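S.K.: only geometry, no sequence info:
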């Protein structure tokens, strides 16, 4: 895989030509910035920018004013190769908070081990209804220790309005949900995004995560997607590298919370 060429393709498909990630969202191109605007429960933020030292500060101020006017928290999704080189410093100086850095990892879906099965006693359940969505959100809360209500609402909306753009799956040990993950599919792109992948403590390191990756990779190949993309944490990066994913750059979410009036 030509890393530079694939990264350029990712930038074009998934960032510069970004599509809304839900039925209640829109993508806007304003100057050198591409942003997604959603409801307060959806994802609001900047997905791509083409800036330099002469216009970066003005663009940052414009986005703060725009989202603050809507009363929305928002995220500026900064990649390691974005310009100017001090864009992260400029965002922090403007009041953004940097979340933990992750690694953008990409693999050719057909080149992965698609035969990986879950460990004995674990079965994979495709999520097609509200009951399955609640299982995904419950696993998310247990695995990551965060509130799953926003994820629950987003998955329900996607299944109801755009079911062809989402693949979600839960791993069950008996009747107990022990891991869950989803894949987001944007028509017209060559990339399928892997998200979630949370496994509850006690089931980690037993091959469940690997099986969830293989399940989604098979679904991506069946639907004609060439590449799989993951924003990998430091915990999942070694697993993904062993599966055949390549690290292409870093990605850091910078979040901004409007000041109270």
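M.R.: Right, received. Where do you want to start? The structure presented is a predicted model; accordingly, all values stated were derived computationally and were not measured.

S.K.: From now on I want contacts and neighbour counts done on CA atoms only, so please keep to that.
M.R.: Will do.

S.K.: ok, and for stretch 181-197, which residues are buried?
M.R.: Residues of stretch 181-197 classed as buried: 181-186, 189-197 (neighbour count, 16 or more other Cα atoms under 10 Å).

S.K.: And the furthest pair within those?
M.R.: For those, with distances taken as Cα to Cα, the pair at the greatest spread is 189 and 197 (22.1 Å).

S.K.: Which of the buried residues of stretch 181-197 sits closest to residue 210?
M.R.: For the buried residues of stretch 181-197, the nearest to residue 210 is residue 197 (9.3 Å; Cα to Cα).

S.K.: doesn't the closest one fall inside a helix?
M.R.: No. Assessed with DSSP: H, G, I helix; E, B strand; the rest coil, residue 197 is strand; it does not lie in a helix.

S.K.: Pull the contacting residues for it.
M.R.: By Cα atoms under 8 Å, 6 or more residues apart in numbering, the contact list for residue 197 reads 179-182, 209, 212.

S.K.: where do the strands sit along the stretch 101-250 of the chain?
M.R.: Taking DSSP state E, counting those that start in this stretch, the strands of the stretch 101-250 of the chain run over residues 102-108, 122-126, 166-173, 176-185, 191-199, 227-232, 246-256.

S.K.: Specify the angle between the second one and strand 166-173 in degrees.
M.R.: Just to be clear, that refers to strand 122-126. 150 degrees (axes from the mean of the first three to the mean of the last three Cα atoms, to 10 degrees).

S.K.: do the same with the fourth one
M.R.: Computed with the same axes, to 10 degrees, the direction of strand 176-185 lies at 160 degrees from that of strand 166-173.

S.K.: Strand 176-185 packs against which elements?
M.R.: Applying 3 or more Cα pairs under 8 Å, 6 or more residues apart in numbering; DSSP states H and E, we find strand 176-185 packed against helix 130-144, strand 166-173, strand 191-199, helix 208-222.

S.K.: let's bring in a second model and compare:
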């Protein structure tokens, strides 16, 4: 059964924002609602939804000072379209540069279990903890890939890294990859799927039952 966009967005905010996004990070620090983490020579900033009374200028200034005092070469502040409206202008004013806006998609895993479409065979190539890599092949030739990342302690798994050989686009390869990952996810207790997608992937994910619930933008500071 499908769910409305507001309910799906609420589940996303509850389970996928904040410390859960810093799994595997080192030097994790909090500053009020913010969580800052380091991955090798890069940093990442996230937070749950900011309260209207949050002191955004101070939070942004302290974050830049925090990373400037380290040797990271850059950090990303991931924003969502339903964050406080004053955040993006502040990030721009402090020199952060926005990357491409992506559509935030969320939906029940059961709706994405369709038959593997297209003249391809999809198989799981390997696993790294909660991450699995999937390959789509035609007569033994690799024509598409994708990752599934189960988020421990939540009902979610993420669909990431979808790529299809240009010669094989519009032939059901990405749809087959989506269905195979969804079946694996459900077998491992996942109830909801999510993805940050570009316009090329959105129609396929919508046909798989995912709903556009918002947008996400990476803002990047470089030394």
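M.R.: Sure thing, it's come through. In this text, all values refer to a predicted model and were calculated from it rather than measured experimentally.

S.K.: rewinding a little: mind checking which of the helices and strands packed on strand 176-185 of the first structure is nearest residue 80 of the first structure?
M.R.: strand 191-199 (18.6 Å).

S.K.: Which stretch of the second structure lines up against the closest one?
M.R.: Using TM-score structural alignment, the residues of the second structure aligned to strand 191-199 of the first structure are 156-164.

S.K.: Find the residue at the geometric middle of the first structure.
M.R.: By Cα atoms, centre = their mean, the mean C-alpha position of the first structure lies nearest to residue 195, the distance being 5.1 Å.

S.K.: so that residue touches residue 230, yeah?
M.R.: Yes. Proximity of residue 195 of the first structure to residue 230 meets the contact threshold set by Cα atoms under 8 Å, at 6.8 Å.

S.K.: got a list of what the residue sitting furthest away from the middle of the second structure touches?
M.R.: Most distant from the centre of the second structure: residue 139, at 31.4 Å, with distances by Cα atoms, centre = their mean. Residues near residue 139 of the second structure by Cα under 8 Å, 6+ apart: residue 120.

S.K.: which one in the first structure is aligned with it?
M.R.: Matched to the first structure by TM-score structural alignment, residue 139 of the second structure sits across from residue 174.

S.K.: Could you check how far its match is from residue 125 of the first structure?
M.R.: Distance from residue 174 of the first structure to residue 125 of the first structure, counting by Cα to Cα, to the nearest Å: 11 Å.

S.K.: what's the spacing between residue 47 of the first structure and residue 29 of the first structure?
M.R.: Taking Cα to Cα, one finds residue 47 of the first structure at 10 Å from residue 29 of the first structure.

S.K.: Same check on residue 4 of the first structure?
M.R.: 25 Å.

S.K.: Same check on residue 49 of the first structure?
M.R.: Going from residue 49 of the first structure to residue 29 of the first structure by Cα to Cα gives 10 Å.

S.K.: With neighbour numbers in mind, choose between those two.
M.R.: residue 49 (24 against 15; other Cα atoms under 10 Å).

S.K.: Next up, the contacts around the more buried one.
M.R.: So residue 49 of the first structure contacts 16, 32-34, 82 (Cα under 8 Å, 6+ apart).

S.K.: before we move on, what about residue 166 of the first structure?
M.R.: The contact partners of residue 166 of the first structure, by Cα under 8 Å, 6+ apart, come to 158-159, 182-185.

S.K.: what about 10 Å?
M.R.: Counting by Cα atoms under 10 Å, 6 or more residues apart in numbering, residue 166 of the first structure touches 21, 127-128, 155, 158-159, 182-186, 192-193.

S.K.: Please list which of the residues you listed are preserved in the second structure.
M.R.: Using both residues aligned by TM-score structural alignment, their matches' Cα atoms under 10 Å, the second structure keeps these contacts from the contacts of residue 166 of the first structure: 128, 159, 182-186, 192-193.

S.K.: right, and residue 30 of the second structure touches residue 36 too?
M.R.: Yes. Applying Cα atoms under 10 Å, one finds residue 30 of the second structure in contact with residue 36, separated by 6.1 Å.

S.K.: and for these two, which residues touch both?
M.R.: Residues touching both residue 30 of the second structure and residue 36 by Cα under 10 Å, 6+ apart: 18-19, 45-47.

S.K.: Closest one to residue 110 of the second structure out of those, please.
M.R.: Closest to residue 110 of the second structure, out of all of these and judged by Cα to Cα, is residue 18, at 26.3 Å.

S.K.: Sounds good, over and out.
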